[in-house]
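# generate a structure from the sequence data that follows.
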Amino acid sequence: MLSASFRLDPAFTIAPVSRRTFGSFVEHMGRAVYTGIYEPSHPTADADGFRQDVLALTRELGVSIVRYPGGNFVSGYRWEDGVGPVADRPVRRDLAWHSLETNEVGIDEFMRWAEKANVEVMYALNFGTRGVQEALDVHEYLNHPSGTRLSDQRRSNGSDKPYGIRMFCLGNEMDGPWQIGHKTAVEYGRLAVETARALRAAEPGLELVACGSSHSSMPTFAAWEAQVLELAYDSVDYISAHAYYQPIDGDLESFLASAVDMDHFVNSVVATADSVGARLKSKKKLQISFDEWNVWYLKEFQAAPPTSEWPIAPRIIEDQYNVADAVVVGSLLISLLRHSDRVTAACQAQLVNVIAPIRSEPGGPAWRQTIFHPFALTSRLARGEVLRVEMRAPLYATARFGDVPTLDAVATHDDATGDVTVFVVNRSLTDSADLTVAVAGFGRAFRIAESWTLSDDDLTAANTEQNPDRVVPRTNGTAWVEDGELHASLPPVSWTAIRLSPA
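Below is the predicted model of the structure:
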């Protein structure tokens, strides 16, 4: 039995919980849109063709903001193809995912879906085959009230009021040679700053996200951020970060410690951005939009043979997630919350079917994957201020990251209700852990309001269409509070959330 502890105090805070931390991502890729959020022939489809079962799960997941329409897809996307009468919309090749895009769903349809889901939209602009003019045109269509050609076109298409999108991504992964229109840092930085200036002339107060590195293993990592920000620092508000994780060669110890890499990624980007800001003598602190992150069995996708066909909505990277994957997702959410002073937006990629917490079948059911649960509970329970946690826990050895703490945690405090919520992961493959959390610093007695643990003796267990609730969080009956201390026993390879309320 392992032993771990930390102390919480309401005076030691990191930053408020940003609701945008609990974002998602819908790309025109695979079955994310067609037979994912949209399937007019489905028994649950509403008048607009949206699957109400998927909408209900999206609301339950607690998604706050959704990045759209890509992803790699956006670097070849012509937004004009997706507006106006559906019968007149062209079918186009999507070079990013080697499929056909029917454009049956475009801006207006997606904005209607977002309203039903009660989510904000983070709109990604095409910086691959387009640039400044496209950004101004789509902004005019989306946000200008009326009296111009494109705003009046939107109104004639059924959306009298502007959509009021606040957050725009200036392209996607432009550092990647796989990206249509791939650019050097200087080429991209120049385009980003000119587009940002034009957009701000059209509408001051927009929040703009510059492309950071596609992942921290890119050969240009940090140098890319530095060169881009030397040009665009004063013109943007965010720099993006993307990261995906999977077990390599069966190395579960390192996989369970994936948040160590996310911590290092965030710290490195912050250090790089702040260095540029210091050189420019700027008082502004850039934020990070971690707008793609998840577990993704990428090597299996890369090993798949290429196809010469051009299908519509093919089954692409529909990973089935297990218990270990869910624990890692829970730990990545801990990392994101821990960095709430700088990571103020994040998007788990993606929402449905494509490496997603929600799965659906054409004409059939929708269900929660294992990774759905830590996201939904963290989104629901993380409120107020993020508290500093200094964990005391045994270390264990990993091949990728060296010695890392066996337990990792973050906590939040909602001053309005007095609630304190602890999120903790036990990475040990073999040992349970006795956790003690000192909470006397709050000056009040607490009771256990709710306690959830996701674990299973079979780490490969997954939720399927036939058995959608094989893996679910269960009440942790070991949690108790006495004499200013929270105590709980945490199983091996587990993620736990415990909410304390004033007694």
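# only C-alpha atoms for contact and neighbour calcs from this point on.
Fine.
# where do the helices of this protein begin and end?
Along the chain, counting by DSSP state H, helices occupy 52-61, 107-117, 132-143, 149-156, 185-202, 223-232, 252-256, 258-279, 298-303, 323-338, 372-381.
# also this sequence, please, to line up against the first:
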Amino acid sequence: MRARVVANVDFAISEIDPRLYGSFIEHLGRAVYSGIYEPGHPTADENGFRGDVIDLVRDLDVPIVRYPGGNFVSAYNWEDGIGPKEDRPVRLDLAWHTSESNEVGIHEFADWAEAAGTEMMLAVNLGSRGLDEARAFVEYVNHPGGTYWSDLRRKNGRETPWNVKMWCLGNEMDGPWQIGQKTADEYGRVAFETAKALRAYDKTLELIVCGSSTPTMPTYPEWEATVLDYTYDSVDFISLHMYFENHEGDLPKFLSLPARLDEYIQTVAGIIRMTKAKKRSKRDVYISFDEWNVWYHSRDQDRATLQGEDGWPFAPPLLEDIYDFADVLQVGAILNTFIRRADVVKVGCLAQLVNVIAPIMTVKDGPAWRQTTFWPYYFASRYGRGTALNLAVDCPGYDSPVAQDVPYVDVSAVLAEDGSLTVFLVNRHETEAIDLDLALQGLSLSQVAMDKVIAGHALDATNGPEGEPVVPVDGTGADITDGRLTAQLAPLSYRMIRLGR
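Alright, predicted model coming up:
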């Protein structure tokens, strides 16, 4: 079997926004407490942040992290997380039926983000609260001084503002599980008025309005059309979320789900274009895909955890999916989809970063370790920056219950500023190796600078604190001759090939 691909230097999709490779930290489970923050841990710094986790986040080169939620934000009072820690209230978190100590708030998270080398994307509560709290939060975070909220920040130990540019106007407001769920008209109005107020403070803020929390929502895609009708000229992004499951154990169906993701993106992109035309607007609105991941392994465990706890537990182990080799292939194909849609998807947030459906896991008082899915995220973030190329692909495919003619080889390519080309490949075929023949048109490339592959593992193979067997190894057999890259892609494999001059 053969996959024929053409990469032409002149056929570009778009420059990739580095924020496409962002992530997410929510006050949920152990993401914060014993995840990023564990005073007394052997690697903890003076602020209580785990140094081993910071090192792994820096390895991933995460450009931006969304905070503090998520469902959590829809009943969150940001003021609870400022001032002396001993004076901060303990609150009940209605989203996850747990308790929140507020030991970590905006100051602490900002310190962690700086230590981890990432920027903050902050969310405001438009569920139980609204416009006034949002503008106060922005003033507290971004205003230099001389006002009530900015001077309170200075009193609390931060003299200079953080100047956060990206703000989410609530979270998943279409969801019946959300505290303060709204209809599209209700949300569109409050989002518009909140955006108007924030723009009155600073026209350069980048504002993200809630789209559908999943394409299976009964209100999708009318929700997007209604919300954008209210907010199009006031926001910069519309947020989309999608999670990927394999409860049936149907691998071909599971690995075809990125086709549904692609359809989701294209549909919302069409609504964006329609609204722009309807408004006769000169502005562009893009997609912030700020929650995505594989999520299904831990569902039974989560129910057992909460049912077995008395009262409102503090930082229990929730959503701790242990990812396997099959998930490597899925995450690789999802990232390829985002690269191929880089003209409209500008921001992405892998949900989440530590412990909660995450590439990084920790043991309380013990080690931090890399999940299997750490690696496709790592390679995309490190080497997927530049210009996404529009590839011509000729490859056999298969039909699944969710998509027709799914190509066995899923591929994307990114041209870096230095002229190097990185090709990301997933072979979905369960039994056959596929010969890759990639024509390099207008690309002066002569050597394989890096070749990494993850293949040959049992589908349920996992990593853990005792060892990490599912890791990339050096690929073999890739060759450039007469302007063509050839390689053999092992069955069920993820591969990253970087070409240089």
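# care to give me the TM-score?
The TM-score (TM-score structural alignment, normalised by the length of the second structure) is 0.98; 498 aligned residues with a Cα RMSD of 1.2 Å.
# could you pull up the residues touching the equivalent of Asn336 of the second structure over in the first structure?
Using TM-score structural alignment, the equivalent of Asn336 of the second structure in the first structure is Ile334. By Cα atoms under 8 Å, 6 or more residues apart in numbering, the residues touching Ile334 of the first structure are 408-410, 423-424.
# 7 Å instead, please
409-410, 423 (Cα atoms under 7 Å, 6 or more residues apart in numbering).
# just put the helices of the first structure in JSON lines and tack on distance to Arg388 of the first structure.
Formatted as JSON lines, the helices of the first structure follow (distance: least, Cα to Cα, whole Å):
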{"stretch": "helix 52-61", "distance to Arg388 of the first structure": "26"}
{"stretch": "helix 107-117", "distance to Arg388 of the first structure": "33"}
{"stretch": "helix 132-143", "distance to Arg388 of the first structure": "39"}
{"stretch": "helix 149-156", "distance to Arg388 of the first structure": "47"}
{"stretch": "helix 185-202", "distance to Arg388 of the first structure": "35"}
{"stretch": "helix 223-232", "distance to Arg388 of the first structure": "28"}
{"stretch": "helix 252-256", "distance to Arg388 of the first structure": "22"}
{"stretch": "helix 258-279", "distance to Arg388 of the first structure": "15"}
{"stretch": "helix 298-303", "distance to Arg388 of the first structure": "33"}
{"stretch": "helix 323-338", "distance to Arg388 of the first structure": "8"}
{"stretch": "helix 372-381", "distance to Arg388 of the first structure": "17"}
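# now, of those, which is deepest in the fold?
Of all the helices of the first structure, helix 323-338 carries the top mean neighbour count, a mean of 26, counting by mean count of other Cα atoms under 10 Å.
# do you know how far Val344 of the second structure is from Leu198 of the second structure?
Note on Val344 of the second structure: its distance to Leu198 of the second structure, by Cα to Cα, to the nearest Å, is 24 Å.
# related to what we said a few turns ago, which of the contacts of Ile334 of the first structure sits closest to Trp310 of the first structure?
Phe423 (44.3 Å; Cα to Cα).
# now the closest one. Nearest residue, chain neighbours left out?
In space, and not counting its chain neighbours, Phe423 of the first structure is closest to Ala497: 4.5 Å by Cα to Cα, 6 or more residues apart in numbering.
# the one you found: what's it in contact with?
Residues in contact with Ala497 of the first structure, defined by Cα under 7 Å, 6+ apart, are 421-424, 451-453.
# please repeat the previous calculation with a cut-off of 6 Å.
Counting by Cα atoms under 6 Å, 6 or more residues apart in numbering, Ala497 of the first structure makes contact with 422-423, 451-452.
# can you check Asp474 of the second structure too?
By Cα under 6 Å, 6+ apart, Asp474 of the second structure lies in contact with 451-452.
# please tell me how far the aligned residue in the first structure for it sits from Leu454 of the first structure.
Under the alignment by TM-score structural alignment, Asp474 of the second structure pairs with Thr475 in the first structure. Computed as Cα to Cα, the Thr475 of the first structure to Leu454 of the first structure distance reads 9 Å.
# common neighbours of the two, please.
Counting by Cα under 6 Å, 6+ apart, Thr475 of the first structure and Leu454 have no common neighbour.
# quick revisit: the residue nearest to Phe423 of the first structure and Asp456 of the first structure: what is the separation?
The spacing between Ala497 of the first structure and Asp456 of the first structure, counted by Cα to Cα, is 16 Å.
# Val323 of the first structure maps to what in the second structure?
So, by TM-score structural alignment, Val323 of the first structure is matched to Phe325.
# same question but for His373 of the first structure, I mixed them up
By TM-score structural alignment, His373 of the first structure lines up with Trp375 in the second structure.
# separation between its match and Asp327 of the second structure?
The gap separating Trp375 of the second structure from Asp327 of the second structure is 11 Å, by Cα to Cα.
# and Thr422 of the second structure, by the same measure?
Thr422 of the second structure is 21 Å from Asp327 of the second structure, where distance means Cα to Cα.
# what sits against the spatially most central residue of the second structure?
For the second structure, Cys349 is the residue whose C-alpha lies nearest the centre (Cα atoms, centre = their mean; 1.8 Å). With contacts taken as Cα under 6 Å, 6+ apart, Cys349 of the second structure has the following neighbours: 22-24, 290-291.
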